[in-house]
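In: What shape does this take:
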Amino acid sequence: MGFINGLFDSILRTFLRMDLLVETVDLAKLQATLNTVMENLSIQLSANAPAGNFCVRRLPFSASQLLYMNYSEAIRVKSAALKSVLIVFPVAGGLTQRLNGMDIKVLPGDALVVSPGDRLNMQWLKKTEAFLIHVPDCILFRYWVDYFDGNAFFSVRFSPVLSCVKYPGRNICKLIADIMIEMGDVNSLISRGIALDAVENRLILTLLDSLRMNHPEETGMCAESVKPIYIKRVLQYIMENERENISMADLATVAGVSPRTLQLGFDRVYGIPPMSYVRRYKLVKVRHVLKTLITDNVVIGDIAAKWGFFHSSNFARNYKELFGECPSATVNKRLAVL
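Out: The predicted model follows:
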């Protein structure tokens, strides 16, 4: 714990010099401010708790953010289903998250991991200090596809508790400490805004790899062992006919089961319907083409049409929802390195 406490101390010293997002005794103001940078939250004082002081500081990147929170009184935080992953590292006090009917208590030395699709139902203890990493699920999926050679499926669900003392959680804490130390040096590349993209890239890659290693059986890396044979037949059919117009009837025929059975099977294994899987599969293929073309004479609509996306506005919307960026942004980033 001495190593981790030292890292946390360096992080906190620097966070105190970070941009102040809000400092208030007004819970309504706290909630409204946090809702401008995160998904909609509901914040309440715990029973019989007096009004307290609440402080939040923030280090924003282009697609993710680090936050520092200091709450003098106990509060309860709730939300709808998240479209992001949230990792909370308490450095004083602690918190409890209710998940699947169980209370998960997290104290300094561990971190709480809230997966996309989960709801916040958190009880922050009195005098709790914590730092948080917040990354949209579309960004995690984009990194999964681009850097881990991921396919159309990535179940962004992780073990709810990550040890900061053991690898890989220790690795994340050390990286964050290094980032914060450099942020505290006005002459560093990070402080001067020169290396922020590279820092964010490393942070998300380390985070994603660490979360996968912490609970690999819940990710797409280990899904093969739980796929029924009829789903394997469907996946093979999709790969062999990837540029064709595939319908639900086609998939059910290949699977040899009813459309309802196929739907339930995909929901159980992947958490999405069969046709959503097909759309994801094709979008991943389009992204690969956009990232690897060696010419600057690119007509995105023509490429999308080859994979069955004939409505440009629908294609662009679905692409951005999945990857967190427009197709043109993918092309522009590729052209920048040609």
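In: From here on, just use CA atoms for contacts and neighbour counts.
Out: OK.
In: so K306 touches K282, yeah?
Out: No: contact criterion Cα atoms under 8 Å: K306 and K282 do not qualify, at 9.8 Å.
In: More neighbours: which of these two?
Out: K282 (22 against 14; other Cα atoms under 10 Å).
In: For the helix or strand where that one lies, which outside residues touch it?
Out: If you go by DSSP states H and E, K282 is part of helix 274-292. Identification of contacts with helix 274-292 by Cα atoms under 8 Å, 6 or more residues apart in numbering yields 145, 151-153, 238, 242-243, 246-248, 262-263, 266, 300, 303-304, 307, 319, 322, 327, 330-331, 334.
In: Could you also give me the structure for this second sequence? I'd like to compare it with the first:
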Amino acid sequence: MPISRSTASAEPLQQYGRLRTSDVSLAQHVVAEVYEPHTLRPLNGSRLDARLNAVQNGGLTLGYLAYGTEVRIDLPPSDRWYHVNVTLNGTSRVARERGEKGTTTGMSSAAILLPHRAQTIDWAADTEQFALRIPRADIEEHLAGLAGRPISAPIEFDLVMNLETPAGRGLLRCIEFVRAEWDEGGILAQNAVSRRQLESMILTNLLMAASGPHQRLLRQAPDTTTPDALRRALDYIHEHVRTLPTLTDLTEAAGVSARTLQLQFLKNLNRTPSQYLREVRLRAAREDLLHPRSATLTVTDVAVALGFYNLGRFSSMYRSVYGESPSETLRRAKGQ
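Out: Modelled structure (predicted):
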């Protein structure tokens, strides 16, 4: 089924239904659980017909959402998630704090909601959307990889994304492929490697399709002035992260003193070798939790294997970066 006007008998992801209700409080509660806390308010007194069907693809949440009447959604800043609302039918009006406003229309445009800004969205009665939730850390790390440099602040996407550009159509195709695989029981729904590859494809198309200051980073060639010693240390970290390399290992691989290596990390990456290594270990832990190698894998197994011996501190650090606890990630990955 292509992305198009749905019917009551053929909604996208219908077998993954999370919600169908006329109760405003229940609709707000369930959508908040799947996406993020917000305030939902019908605008014209008509009866709500809220529907949500949603799946988890790696770190991404993809859901079909409709309210069946005019509603207003107030989304406060959380610092955890980016949201991409792809309008399938109808229209929505979106406003960000500081005065930015825009309108989305069916199959032509989408709204991008930022983690560090408050936003208000008004839905028309006939509006249906695919709502995509993306962990802040995941998309910022993806941009860092494409741009060849660290990303230290939230990405300032423009409010409305044009879906009629080549990259916009590519994003729609990616979303449609995810929908079809889950609806039709394809390999994506059962294969963790395939899900990870498609997640990367979606993030790449999103970064290419969205307008904003980040496009300048994508157009620039990766920085080729990185000192050879630093590059050797970075390569060593990524190749040996699971053997828990020490600073001595890094200096030996880089062929410079610890002091010189510290200065090169701070100058080029704005972090120490230990901080950078911890970030890489945390990303490796997330990969292991998102794609468990066995049904008996535990958070403790993952944490200890990657050198996080204080489980409370690991959980706190993980939550601050990914917006959920390690156990929540693992339960979701296991389908519990």
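In: Could you list every helix and strand that the next helix or strand after the helix holding K282 of the first structure packs against?
Out: For helix 274-292 of the first structure, the succeeding helix or strand toward the C-terminus, using DSSP H and E, is helix 300-306. Packing partners of helix 300-306 of the first structure (3 or more Cα pairs under 8 Å, 6 or more residues apart in numbering; DSSP states H and E): helix 274-292, helix 312-323.
In: Just want the angle from the first one to helix 312-323.
Out: For helix 274-292 of the first structure against helix 312-323, the angle between stretch directions is 90 degrees (axes from the mean of the first three to the mean of the last three Cα atoms, to 10 degrees).
In: so D209 of the first structure sits in a strand?
Out: No: applying DSSP: H, G, I helix; E, B strand; the rest coil, one finds D209 of the first structure to be helix, outside a strand.
In: ok, it - how many residues close by?
Out: Other residues close to D209 of the first structure by other Cα under 10 Å number 15.
In: all helices of the stretch 1-150 of the second structure, in order?
Out: 24-34, 136-147 (DSSP state H, counting those that start in this stretch).
In: Can you say which of the ones you listed is packed in most?
Out: Burial of these is given as mean neighbour count (mean count of other Cα atoms under 10 Å); helix 136-147 ranks first at a mean of 18.
In: helices or strands up against the helix or strand just after that one?
Out: Counting by DSSP H and E, the element after helix 136-147 of the second structure in chain order, helix or strand, is strand 160-162. Judged by 3+ Cα pairs under 8 Å, 6+ apart, the packing partners of strand 160-162 of the second structure are strand 101-105, strand 109-113.
In: mind listing the strands for the second structure?
Out: 17-21, 39-42, 50-57, 60-66, 71-75, 81-89, 91-96, 101-105, 109-113, 119-123, 128-135, 160-162 (DSSP state E).
In: Could I get the ones you listed in JSON lines, plus columns for distance to L230 of the second structure and mean neighbour count?
Out: Shown next, in JSON lines, are these (distance: least, Cα to Cα, whole Å; neighbours: other Cα atoms under 10 Å):
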{"stretch": "strand 17-21", "distance to L230 of the second structure": "48", "mean neighbour count": "16"}
{"stretch": "strand 39-42", "distance to L230 of the second structure": "48", "mean neighbour count": "18"}
{"stretch": "strand 50-57", "distance to L230 of the second structure": "34", "mean neighbour count": "22"}
{"stretch": "strand 60-66", "distance to L230 of the second structure": "32", "mean neighbour count": "23"}
{"stretch": "strand 71-75", "distance to L230 of the second structure": "42", "mean neighbour count": "19"}
{"stretch": "strand 81-89", "distance to L230 of the second structure": "31", "mean neighbour count": "24"}
{"stretch": "strand 91-96", "distance to L230 of the second structure": "40", "mean neighbour count": "21"}
{"stretch": "strand 101-105", "distance to L230 of the second structure": "43", "mean neighbour count": "19"}
{"stretch": "strand 109-113", "distance to L230 of the second structure": "36", "mean neighbour count": "25"}
{"stretch": "strand 119-123", "distance to L230 of the second structure": "41", "mean neighbour count": "22"}
{"stretch": "strand 128-135", "distance to L230 of the second structure": "29", "mean neighbour count": "23"}
{"stretch": "strand 160-162", "distance to L230 of the second structure": "37", "mean neighbour count": "22"}
